[in-house]
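Novice: Structural data only, the sequence is not supplied:
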């Protein structure tokens, strides 16, 4: 475990990225897939992990550096899904009750029909389904 102790000026905002890379050291270059929440995730971190043969998926804060600005501030209606690609990195926005920003290096963003816990059918992006399925395990 490595505790985040706040921003360090010497690392210019890269502390959370360095924590993730340090924690994953034993697992990189083995084809694993890591799921993260928006506190850690960024386009830059996803690229570094991809370079280390490690896929990533998770929620994304819309004000992160290198995010596609047009997509982050896209007006989205309920059920709409938009995505952007740079190499193998996919950034998407989908609106359920509120806009959900996601990043994934494994799943091509597409809508899939799924049943909720009450059996009602709806469509969700693959990246959201996988994140919900694996986050917390």
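Specialist: Looks like it came in fine. Owing to the predicted nature of the structure, the values given are computational and were not obtained by experimental measurement.
Novice: drop to CA atoms for contacts and neighbour counts, all remaining ones
Specialist: Will do.
Novice: what ranges do the strands span in the chain?
Specialist: For the chain, strands defined by DSSP state E occupy the ranges 33-36, 55-59, 81-86, 89-95, 99-104, 111-115, 121-125.
Novice: Could you dump these into CSV and include distance to residue 27?
Specialist: Shown next, in CSV, are those (distance: least, CA to CA, whole Å):
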stretch, distance to residue 27
strand 33-36, 9
strand 55-59, 11
strand 81-86, 24
strand 89-95, 20
strand 99-104, 18
strand 111-115, 30
strand 121-125, 27
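Novice: Between those strands, which one is closest to residue 70.
Specialist: strand 81-86 (9.4 Å; CA to CA).
Novice: list the helices and strands the closest one packs on?
Specialist: Applying 3 or more CA pairs under 8 Å, 6 or more residues apart in numbering; DSSP states H and E, we find strand 81-86 packed against helix 69-72, strand 89-95.
Novice: And here is the other one:
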């Protein structure tokens, strides 16, 4: 458990979500584990930080996160249709339509 002590908790080098995940996972990093997050925490910068520590990230994603491929975020899908794209840096962003759109993110070493 990690208690939020207020404004002083956040430094300028990391977003709040990134800092929380990195602190909570600290003793599990560097051994090849996978971290699964929901859309509040999932993002490209967190994924890169985790990958630098030998940890992979998988999670749902908010479509307005920085660094996502525009082709995926703006794609109009019908029910059960899926679209995805892999970047040169090794992360994959996908979107699936069911009752609503769900954005997904995965990063691995290539």
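Specialist: Cool, got the structure. Since the structure is predicted, the reported quantities are computational estimates derived from the model, not experimental observations.
Novice: what's the TM between chain one and chain two?
Specialist: Once superposed, the chains reach a TM-score of 0.83 (TM-score structural alignment, normalised by the length of structure 2), with 106 aligned residues with a CA RMSD of 2.2 Å.
Novice: related to what we said a few turns ago, let me have the strands of structure 1 in CSV, adding distance to residue 14 of structure 1 and mean neighbour count as columns.
Specialist: Formatted as CSV, the strands of structure 1 follow (distance: least, CA to CA, whole Å; neighbours: other CA atoms under 10 Å):
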stretch, distance to residue 14 of structure 1, mean neighbour count
strand 33-36, 16, 19
strand 55-59, 17, 25
strand 81-86, 21, 16
strand 89-95, 19, 23
strand 99-104, 18, 25
strand 111-115, 33, 13
strand 121-125, 29, 17
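Novice: Of those, which is nearest residue 134 of structure 1?
Specialist: strand 33-36 (7.1 Å).
Novice: with structure 2 superposed, average distance for the closest one?
Specialist: Once fitted to structure 2, strand 33-36 of structure 1 is off its aligned match by 0.7 Å on average (mean CA distance after the TM-score superposition for structure 1).
Novice: so how far is that strand from its chain's centroid?
Specialist: From the chain centre to the centre of strand 33-36 of structure 1 is a distance of 8 Å (CA atoms, centre = their mean, to the nearest Å).
Novice: Could you list the residues in contact with it?
Specialist: Contacts to strand 33-36 of structure 1, defined as CA atoms under 8 Å, 6 or more residues apart in numbering, come from residues 54-59, 131, 134-135.
Novice: nearest to residue 95 of structure 1, of those residues?
Specialist: residue 59 (12.9 Å).
Novice: so that closest one sits right up against residue 102, yeah?
Specialist: Yes - counting by CA atoms under 8 Å, residue 102 is a contact partner of residue 59 of structure 1 at 4.4 Å.
Novice: Quickly note the distance from the spatially most central residue of structure 2 to residue 76 of structure 2.
Specialist: Residue closest to the mean C-alpha point of structure 2, counted by CA atoms, centre = their mean, is residue 42 at 2.6 Å. Residue 42 of structure 2 sits 22 Å away from residue 76 of structure 2, going by CA to CA, to the nearest Å.
Novice: List the residues that contact residue 58 of structure 2.
Specialist: 34-37, 42, 104-107.
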